[in-house]
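Engineer: here is my input; please provide its structure:
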Amino acid sequence: MSLTKRVLLAMVCGIAVGIGLNNYLGITPDNPVPATPAGQWILQYVVDGFLDAIGQIFLASLKLLVVPLVFISMVGGSASLGNHSSMGRMAGKTIFLYIITTSIAVSIALAISLAVGPGEGLNMKLPENVALPTAPSIKDTLVGIFPSNPIQAMAEGNMLQIIVFSLLFGVAVSRTETSRKYILELFDHLNNVVIKMILMLMELAPYGVFCLLAKLFVTTGYEAVLDLAKYFFTLLGILIFYGVCVYSLMLKAFTGLSPLKFGRKMWPVLLFGFSTSSSGATMPFTMRTIQHDLGVDNKVASFTVPLGTAINMDGTAIMQGVATVFIAQAYGIDIGLSGYLMVIITASLAAIGTAAVPSAGMIMLAMVLQQAGLPLEGIALVLSVDRLLDMVRTSVNIAGDGVVSCIVANSEKLLDRERFNDMNKTV
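Structural biologist: You can find the predicted model right below:
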């Protein structure tokens, strides 16, 4: 079986086993502990023990490669382009596209949510003693982009700071004429080694995916979805519409490439992002697929993919837009046109500072609610279903990275269209 089929089979089996165990153990949001000793043993040693351990080890193994991959690929790419005007042009196109797509995403989310009204007529009571996240200020977010200690940034996995340092290092290498050739060769060899490590780990992906999803659905179940069905399906529908329709139109309009071929080649990555809920953990797989299967040159992919993982959060911005409308309607608060315009601006900025880890969007949602004048306690209303929706919006974020990479590469004449159209070049 191909890797795609094995990952898909692992997802189906993991979800089925998780829901089956959830029903057998009788776990609900109000009763998270099984009533029988046998059920408690299964929850403690099988679910929270074996399944969680395998899943966390697999995620940790992937995250192990993220920092080396970003640093090595971005230094190599920027060193190759650092002395050319194409470097600044490519960076400008990439950042512009990411900001525009995020703004469009949150605008569509607000428009559809206001039409549907997911929170209208709700008089929901907030649970007591909920720990709410605190949002950093916009100033702190912008200042935090620039590293004071690159080693510390790498140790903490601060993606934006790693990107800034890697770009500066690469440009400096490009201007060192005597050493440039040898350093580029070194980083090219190191990049090949990291890619080989990625391929090794991908063979273990089905086992990690099975354990992650089984554990998630044992503890989550599906009852939480029924309580917030209108919000859940509104957000889910917008995410699917944006990921399928908007990205397809962008890819076809700017490159003339087939969205169907793009979807088939990115499908394994999207499945993997769905199961891990982390575009950061998925990034090694994303980078390899965009280069090897879509034909995007390393000079482009080494810049667009790490930057997209850090700042391209269209799925997160959609969630923030829908959640804002839902919370405002649930509380009966009308924030007006100016309030929703502020949501678009703040959500676009907040997406830049959102970490590429599961449920990090909830932290940035606090910033959006503050700017809109809505109570932060409203976050508690959507927490119960956020973990499931986080899986979908992670896939949307990853699809956006692929589309922007293809658009930028095509505009720079660095896209191998023959490789893109070759359906044998897939995982």
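
Engineer: from now on I want contacts and neighbour counts done on CA atoms only, so please keep to that.
Structural biologist: Fine.

Engineer: does residue 359 lie in a helix or a strand, and which?
Structural biologist: Under DSSP states H and E, no helix or strand contains residue 359.

Engineer: just the helices in the stretch 51-200 of the chain please.
Structural biologist: Secondary structure of the stretch 51-200 of the chain (DSSP state H, counting those that start in this stretch): helices located at 52-81, 85-116, 138-143, 150-156, 159-174, 177-202.

Engineer: so for residue 388, which of the ones you listed sits nearest?
Structural biologist: Closest of those to residue 388 is helix 52-81, at 16.5 Å (criterion: Cα to Cα).

Engineer: about what we covered before: okay, the helices of the stretch 51-200 of the chain in CSV with mean neighbour count next?
Structural biologist: Shown next, in CSV, are the helices of the stretch 51-200 of the chain (neighbours: other Cα atoms under 10 Å):
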stretch, mean neighbour count
helix 52-81, 21
helix 85-116, 18
helix 138-143, 12
helix 150-156, 14
helix 159-174, 22
helix 177-202, 15
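
Engineer: need these in a markdown table with distance to residue 280, can you?
Structural biologist: Output for the helices of the stretch 51-200 of the chain, formatted as a markdown table (distance: least, Cα to Cα, whole Å):
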| stretch | distance to residue 280 |
| --- | --- |
| helix 52-81 | 7 |
| helix 85-116 | 16 |
| helix 138-143 | 19 |
| helix 150-156 | 13 |
| helix 159-174 | 9 |
| helix 177-202 | 14 |
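
Engineer: structure for this one too, so we can compare:
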Amino acid sequence: SLWPVDAAGAKLLLAAAPEGAQVGAGAPFGEFLKTIAPSNPIRAAADDAILGIVVFAVFFGFAASRLPERLRVPLTTFFEAVGETMIIIVRWVLVAAPIGVFALSLGVGLTAGASAAGVLLHYVVVISVACIGIGLLFYPLVMVFGRVSLGRFARAAAPAQVVAFSTQSSLASLPVMVERAVDMLGVKRATAGLVLPLAVAVFRVTSPVANLGVALYCAHLFGIQPSAGQLVAAMLTAALISVGTVGLPGQVSFFASIAPICIAMGVPLEMLPLLLAVEVIPDIFRTLGNVTADLAVTRMVQGHDDVTEG
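Structural biologist: Okay, the predicted model is just below:
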């Protein structure tokens, strides 16, 4: 209501999907639950059922951890090599992606005019503010549960936040996070060496919020009002998908993270390529929020251990 974009959004939609986007009704919540665990993971991969693939991969990983070492090590090495190979391919794709995004943006700009920039700016502000809010939430939490002053935590987190801002990668920020947690927050090196890598791998607290925000923003532009069941399905999807993404710049996994949420709510995907063009800005605040939360949680774990030992 304070910053409406309905008219400008309509022009942008017309430019993004000139032939009209097919707005689906979204799967009922019961049907959504049936798709979480795929009966055939190979078919799920072929059909781009990303949520089912992620759920299967999580259970597969837990099961693999119970194997004896002689079987677990070769399996881990194989999938590590596959993962690194896929990252290299993604980087190749990202080198060429700006050309395609520029061509798409040029066409949209010629059709929608300056109103397209206004909608994209509105999107950047909404998603960025959501990520900033999540990050700020952890300052009072670490004061209460981590037993550390606000100024001390802010000084400890600042260098890691600078690295996060410049690299958009939680993985790249990990060495600085370990150093600051040990030197400034009084975290034991063994605790920091365990909690922080685990947090970087699976605790991306801003990802479900931001990804769900993108899907809801697209729903608003298309005039879709998701039902309560669809919102619950979208939230579950956002939480599960965040576990399976990597700690690299968000452009790498933008479509894989958000498309399943849109599908759960019956939201068309035509807007996602345009939003990807400006995702670099919200992704900065995603990473800042994640790094801040990781450090806060690590200090809270150490604070709990100190109380237990005491």
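
Engineer: just give the TM-score of the two.
Structural biologist: Put the two chains on top of each other and the TM-score (TM-score structural alignment, normalised by the length of structure 2) is 0.67; 236 aligned residues with a Cα RMSD of 3.1 Å.

Engineer: residue 389 of structure 1 is nearest to which of the helices of the stretch 51-200 of structure 1?
Structural biologist: That would be helix 85-116 among the helices of the stretch 51-200 of structure 1, by Cα to Cα, at 14.3 Å.

Engineer: of the helices of the stretch 51-200 of structure 1, which is nearest residue 311 of structure 1?
Structural biologist: Short answer: helix 85-116, nearest of the helices of the stretch 51-200 of structure 1 by Cα to Cα, at 7.3 Å.

Engineer: what is the closest one packed up against?
Structural biologist: helix 229-241, helix 298-311, helix 314-331, helix 336-352, helix 379-411 (3 or more Cα pairs under 8 Å, 6 or more residues apart in numbering; DSSP states H and E).

Engineer: hmm, 10 Å instead?
Structural biologist: With contacts defined as 3 or more Cα pairs under 10 Å, 6 or more residues apart in numbering; DSSP states H and E, helix 85-116 of structure 1 has these neighbours: helix 52-81, helix 229-241, helix 298-311, helix 314-331, helix 336-352, helix 379-411.

Engineer: circling back: residue 342 of structure 1: which of the helices of the stretch 51-200 of structure 1 is closest?
Structural biologist: The nearest among the helices of the stretch 51-200 of structure 1, by Cα to Cα, is helix 85-116 at 11.0 Å.

Engineer: what distance separates that closest one from the middle of the whole chain?
Structural biologist: 15 Å (Cα atoms, centre = their mean, to the nearest Å).

Engineer: swap in stretch 316-327 of structure 1?
Structural biologist: Worked out by Cα atoms, centre = their mean, stretch 316-327 of structure 1 lies 16 Å from the chain centre.

Engineer: superposed on structure 2, what's the mean shift for it?
Structural biologist: Stretch 316-327 of structure 1, aligned to structure 2 and superposed, deviates on average by 1.3 Å (mean Cα distance after the TM-score superposition for structure 1).

Engineer: and the aligned partner of residue 297 of structure 1 in structure 2, what is it in contact with?
Structural biologist: In structure 2, the residue paired with residue 297 of structure 1 is residue 188, using TM-score structural alignment. Residues in contact with residue 188 of structure 2 (Cα atoms under 10 Å, 6 or more residues apart in numbering) are 178, 181, 182, 298, 299, 302.

Engineer: got TSV for the residues you listed, with neighbour count and distance to residue 193 of structure 2 too?
Structural biologist: Shown next, in TSV, are the contacts of residue 188 of structure 2 (neighbours: other Cα atoms under 10 Å; distance: Cα to Cα, whole Å):
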residue	neighbour count	distance to residue 193 of structure 2
178	24	7
181	27	10
182	19	10
298	26	10
299	28	12
302	23	12
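
Engineer: number of nearby residues for the nearest residue to residue 108 of structure 2 once chain neighbours are set aside?
Structural biologist: Once flanking residues are discounted, residue 108 of structure 2 sits nearest to residue 15: 5.1 Å by Cα to Cα, 6 or more residues apart in numbering. When neighbours are defined as other Cα atoms under 10 Å, residue 15 of structure 2 has 22 of them.

Engineer: returning to what we had before: looking at the helices of the stretch 51-200 of structure 1, which is closest to residue 387 of structure 1?
Structural biologist: helix 52-81 (15.6 Å).

Engineer: over in structure 2, find the residue span that closest one aligns onto.
Structural biologist: No residues of structure 2 are matched to helix 52-81 of structure 1 when aligned by TM-score structural alignment.

Engineer: angle of that helix against helix 177-202?
Structural biologist: Helix 52-81 of structure 1 and helix 177-202 meet at an angle of 150 degrees, taking axes from the mean of the first three to the mean of the last three Cα atoms, to 10 degrees as the criterion.

Engineer: what angle do helix 52-81 of structure 1 and helix 159-174 make?
Structural biologist: Using the same axes, to 10 degrees: helix 52-81 of structure 1 against helix 159-174 is 30 degrees.
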